[in-house]
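1. From the sequence below, what's the structure:
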Amino acid sequence: MIYFITSIIVLTFIFIYNRYFPVRGIRCSNMPELELGKIDVVDLRDYNESYKDPIPGAMNIPIAYLNRYYMEIQHKNIHVIASDKRQRNFGIRVLKQKGFQVTGCTIAR
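-> As a prediction, the model looks like this:
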């Protein structure tokens, strides 16, 4: 019984950590001037949000489709655009697990 409760607590902590704790070493800032030849801008917002406020040169892959379409990202250096902190944290962790180097992020307002 104690092992079951401990495993539930550990799984809950991992879930909360992945969603709500920021990733270390990633600076969030306003949209900087990026060299699009050396870095890919990945927009993790939903299609409805990114359609209303498009970012030139950004590749739109919503967070729900990231595991399926991450192969379309060509460069290893990425700047992430997200709609909120939870989406930013989760997206950066998924991209890092896939082997990408996330250089920065922007939370779109």
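
2. Please count neighbours and contacts with C-alpha atoms only from this point.
-> Noted.

3. so residue 81 touches residue 44, yeah?
-> Yes: between residue 81 and residue 44 there is a contact at 5.9 Å, judged by Cα atoms under 8 Å.

4. Report the set of residues contacting both of the two.
-> residue 88 (Cα atoms under 8 Å, 6 or more residues apart in numbering).

5. who's in contact with the strand or helix carrying residue 16?
-> Here residue 16, judged by DSSP states H and E, is contained in helix 2-20. Residues from elsewhere that reach helix 2-20 (Cα under 8 Å, 6+ apart): 85, 86, 87, 89, 90, 93.

6. measure the fifth one to residue 61 for me?
-> What that stands for is residue 90. As judged by Cα to Cα, to the nearest Å, residue 90 and residue 61 stand 13 Å apart.

7. And the second one, by the same measure?
-> Distance from residue 86 to residue 61, counting by Cα to Cα: 16 Å.

8. Kindly report the same for the fourth one.
-> Summarising the geometry, the distance separating residue 89 from residue 61, computed by Cα to Cα, is 15 Å.

9. and if you look at the third one?
-> Using Cα to Cα, one gets 12 Å for the distance from residue 87 to residue 61.

10. this one as well, want them side by side:
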Amino acid sequence: MKFLILITIIVSIILYKRYFPVLGVHFIKLKDLEVDKIIIIDIRDYNESYKDPIKGSINIPISYLNRNIKEIPDGDLYIVASSSLEKNVGIRFFRQKGFRVVGYFISDNSKISLKENSLKIKNNCC
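-> Reported below is the predicted structural model:
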């Protein structure tokens, strides 16, 4: 019985850290940012950030954050992620390291993928 309770607690903590939204951090559109005062951290994968680059951002994929944390200057952070799961994990990571995250943006690369696929279809047909 104690083992079952322990497993339930561990699974609950893992699910909370990944899927439960981070409180106090709000969605802010990129165009509404004051870029002079905020450091933009792009935690998307290199393949995604290459297709849709964000000017003035520091691109460190989420899997490389721990080893590249020293590259991030002190200041308020703004997170660019590709999914809400990535956003939650990234914000919690930065808070644990002592950074202040003021906002986030979740990019929608499905539009880019659809655009590329439609171009390929047009090129193949003609």
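
11. May I have the TM-score of the superposed chains?
-> Superposed pair, TM-score by TM-score structural alignment, normalised by the length of the first structure: 0.93. Supporting alignment: 108 aligned residues with a Cα RMSD of 1.1 Å.

12. if we can go back for a sec, among residue 86 and residue 61 of the first structure, which residue is more densely surrounded?
-> Neighbour totals were compared for residue 86 of the first structure and residue 61, and residue 61 leads with 21 against 14 (other Cα atoms under 10 Å).

13. Spatially nearest residue to the more buried one, not counting backbone neighbours?
-> residue 44 (5.4 Å; Cα to Cα, 6 or more residues apart in numbering).

14. got it, and residue 22 of the first structure?
-> Nearest to residue 22 of the first structure is residue 89, by Cα to Cα, 6+ apart, at 5.6 Å.

15. Mind telling me what element that neighbour is part of?
-> helix 85-97.

16. next one: residue 40 of the second structure
-> Counting by DSSP H and E, residue 40 of the second structure is found in strand 39-42.

17. Can you check which part of the first structure the helix or strand just after that strand sits on?
-> Where DSSP H and E defines the elements, the next helix or strand beyond strand 39-42 of the second structure is helix 46-51. Taking TM-score structural alignment as the measure, the first structure aligns residues 47-52 with helix 46-51 of the second structure.

18. Report the buried residues of that stretch.
-> Within stretch 47-52 of the first structure, the residues that qualify as buried are residue 50, counting by 16 or more other Cα atoms under 10 Å.

19. What's the average distance for that stretch when superposed on the second structure?
-> Compared with the second structure after fitting, stretch 47-52 of the first structure deviates on average by 0.3 Å (mean Cα distance after the TM-score superposition for the first structure).

20. do stretch 5-12 of the first structure as well
-> Compared with the second structure, stretch 5-12 of the first structure is 0.7 Å away on average (mean Cα distance after the TM-score superposition for the first structure).

21. Now the buried members of the contacts of helix 2-20 of the first structure.
-> 87, 89, 90, 93.

22. now the residues you listed in JSON lines, with distance to residue 74 of the first structure?
-> Converted to JSON lines, these look like this (distance: Cα to Cα, whole Å):
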{"residue": "87", "distance to residue 74 of the first structure": "21"}
{"residue": "89", "distance to residue 74 of the first structure": "21"}
{"residue": "90", "distance to residue 74 of the first structure": "20"}
{"residue": "93", "distance to residue 74 of the first structure": "18"}
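
23. Understood, closing this out.
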